[in-house]
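**Student:** No letters, just coordinates:
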C-alpha cells in the first residue's frame, strides 16, 4: 500500500482579521489542470512539518513570506481529499514580506473579492479545490455576518 501524499495549501487573504480578498493562482501543469485555479502550496517533504512545508512552498512558488492564521479544517483529519492518494491541509495566510509573483507552476495570480462569493466562484477551480473554496466562502460569510 502506498503512503498518503500530504499536501499543504494557503488561502492567502488580504487580512487575517477581516479578509475581503483571496489570492488565486492559475496552474500551468499538468495538462488536465493547466489554466485552472488553485490554492498555492505543494507536497510536504519527508520529515518536514506541514507549516514549514507551506512556508517553503510559498517562498518558492510566489516569492513571499506569510503569517499563518487558522487552518481551514476538513472533516477528514488528514485534510481535504485531492484524489485517492493525496489530501491537502489549508491554512489562512497573510503576506508579510514580498509581492506575490507567479515564479513556479503558475502563470497568473489574481486577487478576487470574497464578498458574496460570485467573483471567487467565477474562476474555474481545480475540481478538488472547489469544496475548499466553498467552505472558505461559507466561513468568511458566517464571520462577517455574525
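**Tutor:** Structure received. Owing to the predicted nature of the structure, the values given are computational and were not obtained by experimental measurement. Residues are numbered from 1 along each chain as shown.

**Student:** Only C-alpha atoms from now on, for both contacts and neighbour counts.
**Tutor:** Fine.

**Student:** Now residue 2: closest residue in space, sequence neighbours ignored.
**Tutor:** residue 85 (7.7 Å; CA to CA, 6 or more residues apart in numbering).

**Student:** dump the residue contacts of the one you found.
**Tutor:** 2-5 (CA atoms under 8 Å, 6 or more residues apart in numbering).

**Student:** same check, this time on residue 96
**Tutor:** Contacts of residue 96 by CA under 8 Å, 6+ apart are 64-67.

**Student:** another structure for you, compare them:
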C-alpha cells in the first residue's frame, strides 16, 4: 500500500468570514476555489506545514487553531486535512502570491457563491455549520 501524503488546507477565519482562494494553476483546477494550503514536507508536523504554506502562498503570519474532523481523498496518494486558522496579531492581510489569482473573504451567507473544488466542499460544509451558515 502506498504511503499517504497529507495536504493541509486552512479554513482561515476572520471573525465570521472565511478566506477562499481561486486557483490559477494547474489548468484542470484553474478558476475553482479552495481553502489555501499545500503538502506536508517529510518530517514536518501538519500544523507547522499549514503555517509555512500560508506564509508562502499568501504572505501572512497565521496560526493553526483546531483540526476539522475527517480527511478527504485527493489524487492518490494524497489526502486533505483541514484546520481552522487565524491571522496572528500584526500580520499583513493575505495576498495571492502563488497558485492563486484572486482571494475573497466570504461571510456565512455567501460561502457558496464560489465554485469550490470538490474535495474542499465537505470541509467548507463543516465550517459553514460552525458559522451557523446555510449548508449545501
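**Tutor:** Perfect, thanks for sending it. Just so you know, these numbers come straight off a predicted model, no measurement behind them.

**Student:** Relative to residue 24 of structure 1, which of the contacts of residue 96 of structure 1 is nearest.
**Tutor:** Using CA to CA, residue 64 is the member of the contacts of residue 96 of structure 1 that lies nearest residue 24 of structure 1, at 14.3 Å.

**Student:** In structure 2, what residue corresponds to that closest one?
**Tutor:** Structural correspondence for residue 64 of structure 1 with respect to structure 2 (TM-score structural alignment): residue 60.

**Student:** again with residue 82 of structure 1
**Tutor:** Checking TM-score structural alignment: residue 82 of structure 1 goes with residue 74.

**Student:** so who does that match touch?
**Tutor:** 80, 119.

**Student:** Against residue 53 of structure 2, how distant is it?
**Tutor:** 18 Å (CA to CA, to the nearest Å).

**Student:** how many other residues sit next to the nearest residue to residue 51 of structure 1 once chain neighbours are set aside?
**Tutor:** In this structure, residue 51 of structure 1 finds its nearest non-sequential neighbour in residue 8, 7.7 Å apart by CA to CA, 6+ apart. By other CA atoms under 10 Å, 24 other residues sit near residue 8 of structure 1.

**Student:** for residue 113 of structure 2, same thing?
**Tutor:** Residues lying near residue 113 of structure 2 (other CA under 10 Å) number 9.

**Student:** How about residue 115 of structure 2?
**Tutor:** 13.

**Student:** quick one: it and residue 32 touch, right?
**Tutor:** Yes. The pair residue 115 of structure 2 / residue 32 is scored as a contact, 5.5 Å apart, by CA atoms under 8 Å.

**Student:** and for the two, which residues touch both?
**Tutor:** With CA under 8 Å, 6+ apart, residue 115 of structure 2 and residue 32 have no common neighbours.

**Student:** Quick check: buried residues in stretch 127-136 of structure 2?
**Tutor:** 127-128, 131, 133 (16 or more other CA atoms under 10 Å).

**Student:** which stretches of structure 2 form strands?
**Tutor:** Taking DSSP state E to define them, one finds strands in structure 2 at 5-14, 17-23, 33-34, 37-39, 62-73, 78-87, 100-106.
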